[in-house]
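# structure of the sequence below:
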Amino acid sequence: MKKTRFEFNELPYRTLEKFGLTQDMIEDLPMRVLDELCDGRHSPVLPVRVSDENGEVIESRTRFAFYRLDNGQVEVLFYPALKSSPLERYDKAQQTQLLDGKAIIADAETADGRHTKAFVQIDRETKQVMSVPTPIIGRNLQVLAEELHLGQTEVNGIQHGEPMTIVVDNDPVTVGIDLHARTGIRFCAGDERKWHEQSKREWDKYTFGVYGCWVMDDEGNLDYVPEEEYTEELWNEQKKNAERNRAAGLHK
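Model prediction:
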């Protein structure tokens, strides 16, 4: 499987629709999310529904990502939300670090069955265990260390899952390993507490698209409401959103 750039017109909408994710729902995701999907990165955690062998509808939540087969066809992989993380292969100390949200370096198996060292971290939203080979993020850490003049002790701390707060232009900036970030390393203006708070992707309560609206509840779950099912509250929010966008355009 090769990760490459994907175009909108080749995405496997028919497969996604079997899981309750229509083309309208996908196209109404924020443009930054669509760009990430087309780069082969994971989606936000979205609702899915399928029918079992008895015809019962089962609802769940999952991330997904696209990949390209050797014949050029684009397929989709799902990363469903789990009740608990599968951590049996890690020792007690590693499990404690992972459950604290930290990245660790551990043995991992590649897609072709080879064993290698990898950065490992739990996706807090799905409880899936993510891993990235150490040379990839190690190289990025090396560039970071040179840019910010970090010593080996500081780099070692970041490698072992400890976010590091430094001062840049008199302001605190925290950097740490986050396997959801494009480079595997995430920056945040502020201290370590801010860094952890920022770890959830930023969504407004209402994200309006062309065909409907993605609504985030108080627990951070996203659900989609098509325009024909808008409540009075949603129509009012759409009007406010349009007015804000119009005002922002006038002040450019």
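
# switch to C-alpha atoms for all contacts and neighbour counts from now on
Will do.

# touching the longest strand along the chain from outside, list them.
Taking DSSP state E as the criterion, the chain has its longest strand at strand 57-68. Applying Cα atoms under 8 Å, 6 or more residues apart in numbering, the contact partners of strand 57-68 are 1-4, 11, 37-38, 40-52, 74-81, 126.

# now swap in stretch 204-217 and tell me
With contacts defined as Cα under 8 Å, 6+ apart, stretch 204-217 is touched by 24-25, 27-30, 203, 222-227, 237-238.

# out of those, which sit inside strands?
Per DSSP E, strands hold the following members of the contacts of stretch 204-217: 222, 223, 224, 225, 226.

# just checking, the first one touches residue 45?
Yes - with the criterion set as Cα atoms under 8 Å, residue 222 and residue 45 qualify as a contacting pair; they are 7.3 Å apart.

# I'd like the structure of this one too, to check against the first:
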Amino acid sequence: MKKVLFELNELPYPTLERFGLTQEMVEDLPMHVLNDICNGCPSPVLPVRVTDENGEQIESRTRFAIVRMDNGQTDVVFYPALKSSPIEKYDEAQQKRLLARKAIIADVEMPDGRMSKAFVQVDEGTKQVMYVPTPIIGRNLQVLAEELHLGPAEINGMQHGDPMTLVVDNAPITVGIDLNARTGIRFCAGNEQQWREQTKREWGKYTFGCYGCWVMDDDGNLDYVHEDDYTEELWNEQKKSGERNRAAAVHK
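Take a look at the predicted model:
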């Protein structure tokens, strides 16, 4: 049975709403995204809005993740989008790999102040630097190696951030380290280029929910439009989406 860390009704909606993310907006995210959030994974990069000390509204973009506090209540941690990645402490070769969206292994200061080896990667959506201690990803790589019969050279390539393409049942499958993924390892049906574009392809231009629609612009940014604010274009797209869904249901 799949373990769920959080139930949907446990999400800290009042806190999220203070940052412009209403319960309707969150619940209109695709079901696979909601499942990931309930399993502790970061959300997609979403628009947020806060009011500063001068009463001015500031708009930004961020991922968020749900955490369990010591008292059992849930809270939210934000990972705001940065203008540039703070990677100055890494050497030139490491910076080059990080900016190429590849994972590296480096010494990282842990929350308790100790230095430890970790997989490090830049989140493309926020430019935040992510890290996970090497034993965690290393264990998952070991399981993967046993299941797919991978050799040391192949695992070593993945540890250095290079996605690997295999042929399974006469079809290409690419696997690589992605610290935003639930296990730190992400699979994709297709080649390396498709693996790198996979997260963008999961969203269409219009994603309709019960209360409104998430719209993706040409730069991959998501914005929410409530049903009350639909344009004629959105009403037409919703009608087309409904027709496609009905046709798909008929052909199942």
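
# ok, and the closest non-adjacent residue to residue 101 of the first structure?
Of all residues not flanking residue 101 of the first structure in the chain, residue 122 sits nearest, at 6.5 Å (Cα to Cα, 6 or more residues apart in numbering).

# and that neighbour, what does it touch?
Residue 122 of the first structure makes contact with 85, 98, 99, 101, 102, 103, 128, 129, 130 under the criterion Cα under 8 Å, 6+ apart.

# wait, residue 116 of the first structure sits on residue 133?
Yes - with contacts counted by Cα under 8 Å, residue 116 of the first structure reaches residue 133, the gap being 7.1 Å.

# okay, these two: which has more neighbours?
The neighbour count for residue 116 of the first structure versus residue 133, taken as other Cα atoms under 10 Å, is higher for residue 133 (18 against 13).

# hmm, back to that, save the ones in strands among the contacts of stretch 204-217 of the first structure as CSV, and put in neighbour count too.
As requested, these are exported to CSV (neighbours: other Cα atoms under 10 Å):
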residue, neighbour count
222, 20
223, 16
224, 20
225, 16
226, 16
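
# surely residue 19 of the first structure meets residue 48?
Yes - here residue 19 of the first structure reaches residue 48: they are 5.3 Å apart, a contact under Cα under 8 Å.

# tell me which of those two has more neighbours.
Using other Cα under 10 Å, the more surrounded residue of residue 19 of the first structure and residue 48 is residue 48, with 19 against 16.

# is the more buried one in a helix, a strand, or coil?
strand (DSSP: H, G, I helix; E, B strand; the rest coil).

# what does the one 5 residues further on give?
Counting by three-state DSSP, the backbone at residue 53 of the first structure sits in coil.

# residue 20 of the first structure too?
coil.

# go on, residue 240 of the second structure?
Under three-state DSSP, residue 240 of the second structure falls in the helix class.

# go ahead and list the helix or strand containing residue 248 of the second structure.
helix 232-250 (DSSP states H and E).

# quick check: buried residues in that helix?
Buried residues in helix 232-250 of the second structure, defined by neighbour count with 16 or more other Cα atoms under 10 Å: 234, 237, 238.

# measure the closest residue to the second one other than its chain neighbours to residue 212 of the second structure for me?
Leaving out its chain neighbours, the residue that sits closest to residue 237 of the second structure by Cα to Cα, 6+ apart is residue 206, at 7.7 Å. Remark: distance between residue 206 of the second structure and residue 212 of the second structure (Cα to Cα, to the nearest Å) = 10 Å.

# more neighbours, the two?
Neighbour tally, residue 206 of the second structure and residue 212, criterion other Cα under 10 Å: the higher count belongs to residue 212, 22 against 18.

# the strands in the first structure, which residues?
Taking DSSP E, the strands of the first structure run over residues 46-51, 57-68, 74-80, 104-109, 115-122, 129-133, 164-168, 171-177, 185-189, 206-208, 212-216, 222-226.

# figure out which of those is closest to residue 140 of the first structure.
Taking Cα to Cα, strand 185-189 is the member of the strands of the first structure nearest to residue 140 of the first structure, at 7.8 Å.
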